[in-house]
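> Fold the stuff below for me.
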Amino acid sequence: MKETRNFSSPILLSLLVVAVLGFLWSGDMAPTHWLPEAVASEVAAEEVATAESADSAQEFQLRPAPRPGREDYPDVGVSSRSIVWIIAQMHLFFGALVLAVPLFVLVIELLGRSTGDARYDDMAHEFMKISITAYSITALFGGTLALALFLLYPDLMAYLMQAFGAQMLVYAMLFFMESILLYIYYYGWDAMRYGNAKWVHISLGLLLNGVGATLMVMANSWATFMMAPSGVNEVGAVIGNIWEVMKGPLWNPINLHRFIANIAFGGAVVGAYAAYKCLAARTAEDRAHYDWMGYTSNFIAILAFLPLPFAGYWLMAEIYAYSQQMGITAMGGILAWLFIVQAVLIGTILMAGNYYLWSGMSRTEGSKRYQGMIKYIAVVLVICFLIWVTPHTLILTSGEIAALGGSHHHLLGPLGIMPAKNIAVNLMLIFTFLSFQIYRRSDKVATVSWEKAGNALMVAIYVVAIVNIIFAGVYYGYFTNT
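Got it, this is the predicted structure:
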């Protein structure tokens, strides 16, 4: 009965979402130029019978964005923004897990099929158990978020319904489809485990990931439209088609950043699950299974985390290109301290990831040849971390400013601007990758004849990369007008 309840709740919720959006779509919120062609022709035949109705339809289609005042928002006694933020953040956490886990489950399942090793299949199946549990919670928070937005921000949601139109219904139907695919994929695992049925199961996994990725990019378009609207005129009236509304300047950067971040986050969460199960295991066999599961999870998380800052750089570059004021507000204005907190968290994640890699290496005999490198990597990481979190300015009193001789410290001031921070974070990424590489090589021995030449080439690549990062950061950051 427990599994039946898990199966039914997201299905019923998705049906409810379709019904609600269908009701909203049938009302005045739905612009006729996004209805299907056959329906639009009927509407045109019935409603645009006179010149007056045609003029009113044109006026509706070019309705400007609402400009509500404070009195137009419902007063619920607490901050509406805080309510929506908390619910949206929880929905995002669980949604990232639900979208990410099937991605690497599909890869692991393919590995099991190609190698014939049943351990891969068992591990992939257990990964999906985590995703299936999170899916019901994701649906619950998603429905709560939609309700909160319509109740607390009715003008905004009416405008978004006008701008995106039928895309909202498509999203609801895709959510319903993902619910069906997810449960068939998980509960049909054993029934489709062998023979040609396995390929049917793998195809279902591929389709599930395709639907999930589509849901993600559609939801991203709503967020980026609010940040950097496209397909509208200077007063916010919708003048473009649905593709022009969706494909704003920040859409693809957000898509890439969220896709990579979901994988890193999902890998870390299932790694934590595997660590708990390993500690709670009562047999050596179970302990070995969950230890391997944790190893695989952390491998996925670290591998996905390494390119994530570059996706973040692209996103912020596009934000500055769209609106320099928006970028300054985010990184140097009212939200600047959030970036300091984020910097601390990123540095902490990198150092924790390195520590995990070093601890994992210590279990193998071959790691002894790399032990001498660890202390130097640690020193570089700590120095770069300190530079990374150094603020450019502080809130100072007049006496403190006089004691410093200005608002910036003469030594620490230059470390608080982006050239120094770019150098620091890129060096942290390079040395994290170095830890990852020696972690992967610690239990292996090179047998090729060109071993020395290959190692020399790898050392040269690292040296050239480090010199290039430092030179480019110092020269273009401090000595050129950029």
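> make it CA atoms for all contacts and neighbour counts henceforth
Fine.
> is it true that residue 204 touches residue 186?
No: with contact defined as CA atoms under 8 Å, residue 204 does not count as touching residue 186 (10.0 Å).
> Between those two, which contacts overlap?
Common contact partners of residue 204 and residue 186 (CA atoms under 8 Å, 6 or more residues apart in numbering): none.
> to compare against the first, here's another:
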Amino acid sequence: MSALIALIAPALHLLAAELPSQAPQGNNRLAAQAAIGSLFSLHILIAGLVSGAGEIGPAIEFLGFVRQRRRYDRLAHGLGHFMTLYFSFSSAIAILLITVLLVGYWGHFWTTMVTIGWWPLFIEAWTFVLQVSLAYIWYYAWEPLRAFKGVHMAIGGLLAIASFLQVYMIDIIASYMLTPTNPQNPLRLALNPTSYPLTVHRTIGNLAYIGFAFGAFCAIRFLRARNPEDKAFYDWAGSFGLLWGVAMTLMQPIVGYSYAKEIQLHSYSSWYKMMFGTLSPIFLWQITLLGIMFITATLYFGRRLRTDGARGAGLLRLMSVGLLLTTLLAAMPYHLGFTYADVAAAGLNRPFWEGGLINPLGSMIPWKVLALMFYTLIAIAAVVWYLRGLPGVIWGSARRGEQRILMLMAVLTMLMIVTMGFIRENSRGPFLISGEMTIQGQQNTQNPQPTPAP
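This next block holds a predicted model:
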């Protein structure tokens, strides 16, 4: 015991020391930003799965009850088991971020945000308690309430509502940091310009993410399964997860465009930074990654049908070629320089065929919008064609190649989540609260946001 006390005493002494009075400076600030950014990314990757499982799990249980399919019930039960295991990991990271890193590095900022967003954070705390409680009840009462399925599904419905509200309260805080409104008006705080599109965007993203994630998990379990019944279940569940993930992702181009439009209207400097500034190469990577995800999913559809000789594999191969061409169009940069300002400063803001560094085919309107439309239309056609061929599929006969694709989809989705989070959080720079508080020194400012020229 004395050895344990001697080991932890230095750590307790550091925790008892006075917190720094100023925000990190210079290289220390960069290190602090990297630490917080890395942990937040890890937290979001785990919390997004937990939140998505809390919303999709009860829906799958209800679907199984309506269709009287045991596979759905088994899948929903597995998602409940996942939630009970991984709540603690996500919570531990969030507590470390809030109580140590944010308070220690940017204490003035965090105190300000808690003061402004006290009600959303208060509600978030209680919805989190409700979410955790309902998740454990939903999972552990599965067998005891099997004869009372309606009651059990009602508990699942409450879990889905609590999961949504918990994320929504966090989104109010995150959206306020990008598009701040009058902090003394709770209604305007909750309905700030980017609150609604961010909530829809993130909810759909979490639902897609959990689909791709349990698809990848089932792929791993399929490769390790020896029982034909288990192989058939994991083959089916992997396909279902991918289908669900693609169906949710199909809505993201429309929701994402709406979100970007609100940022343009209410935080123009952030929008400009994403489209023409230092974040434009990363935004270009994001739209390219979306195409890669649709291509990968279409390849799975085609391979899975071809394995069992089901109809439609050839047409799906053509669709993947169409998606590849669309991705090449979407990946074209508008300015052939790091930022548009660099190109303009060099006097080269003219088309490349006139000796400049501007590529008109890389402009957002109309070309990238057209690319997003073709992404959506071709992916919808791929999903429909895959569903048409499913009656010819024998579950349990999939090959290793299809399982690798399912695992790759989960990795691509994680890359997409981290990329989108990086863009959103860094678009506010040099502000912690857009136009209100700077990162450097946590200084309050009343400088207005730049507005677009008429």
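> Just give the TM-score of the two.
Remark: TM-score between the superposed chains equals 0.75 [TM-score structural alignment, normalised by the length of structure 2]; 363 aligned residues with a CA RMSD of 2.5 Å.
> now the most centrally placed residue in structure 1: how far from residue 155 of structure 1?
Closest to where the C-alpha atoms of structure 1 average out (CA atoms, centre = their mean) is residue 258, at 2.5 Å. Separation of residue 258 of structure 1 from residue 155 of structure 1 (CA to CA, to the nearest Å): 27 Å.
> And the helices in the stretch 51-200 of structure 2?
Using DSSP state H, counting those that start in this stretch, the helices of the stretch 51-200 of structure 2 run over 70-96, 103-105, 107-116, 118-140, 149-178, 186-190, 195-224.
> which residues in structure 1 does the second one align to?
Under TM-score structural alignment, the match for helix 103-105 of structure 2 in structure 1 covers residues 150-152.
> mean offset of the matching stretch relative to structure 2 (after superposition)
Compared with structure 2 after the fit, stretch 150-152 of structure 1 shows a mean deviation of 1.4 Å (mean CA distance after the TM-score superposition for structure 1).
> now do stretch 178-187 of structure 1
Counting by mean CA distance after the TM-score superposition for structure 1, stretch 178-187 of structure 1 comes out at 1.2 Å.
> neighbouring contacts of that stretch?
7, 10-11, 125, 128-129, 132, 201, 204-205, 207-208, 211-212.
> Could you do stretch 308-319 of structure 1 as well?
With CA under 8 Å, 6+ apart, stretch 308-319 of structure 1 has contacts from 249-250, 253-254, 256-257, 260-261, 326-327.
> are any of the residues you listed buried, and which?
249-250, 253-254, 256-257, 260-261, 326-327 (16 or more other CA atoms under 10 Å).
> Stretch 22-41 of structure 1 corresponds to what range in structure 2?
So stretch 22-41 of structure 1 sits over no part of structure 2, by TM-score structural alignment.
> likewise stretch 202-220 of structure 1?
So stretch 202-220 of structure 1 sits over residues 153-171 in structure 2, by TM-score structural alignment.
> what's that stretch in contact with?
51-52, 54-59, 61-62, 120-121, 123-125, 127-128, 130-131, 134-135, 137-138, 195, 198-199, 203.
> Selecting buried members of the residues you listed in ChimeraX, what would you type?
Here is the ChimeraX command that selects the buried residues among the contacts of stretch 153-171 of structure 2 (16+ other CA under 10 Å):
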select :51,52,54,55,56,57,58,59,61,62,120,121,123,124,127,128,130,131,134,135,137,138,195,198,199,203
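> Grab the two from the buried ones among the contacts of stretch 308-319 of structure 1 that are most spread out in space.
260 and 326 (23.9 Å; CA to CA).
> Highest mean neighbour count out of the helices of the stretch 51-200 of structure 2?
Of the helices of the stretch 51-200 of structure 2, the one with the most neighbours on average (mean count of other CA atoms under 10 Å) is helix 195-224, at a mean of 23.
> post-alignment, that one versus structure 1, mean distance?
Mean for helix 195-224 of structure 2 is 0.5 Å (mean CA distance after the TM-score superposition for structure 1).
> Which strands or helices does that helix pack on?
helix 26-67, helix 149-178, helix 228-249, helix 252-266, helix 400-426 (3 or more CA pairs under 8 Å, 6 or more residues apart in numbering; DSSP states H and E).
> Double-check residue 400 of structure 2 against residue 222; I have them as touching.
No: counting by CA under 8 Å, residue 222 is not a contact partner of residue 400 of structure 2; they are 9.1 Å apart.
> what are the ranges of the strands in the stretch 351-454 of structure 2?
Taking DSSP state E, counting those that start in this stretch, the strands of the stretch 351-454 of structure 2 run over residues 431-433, 437-438.
> Setting the sequence-adjacent residues aside, check what's closest to the equivalent of residue 330 of structure 2 over in structure 1.
Aligned counterpart of residue 330 of structure 2 in structure 1: residue 388 (TM-score structural alignment). Closest residue to residue 388 of structure 1 apart from its sequence neighbours, by CA to CA, 6 or more residues apart in numbering: residue 421 at 5.0 Å.
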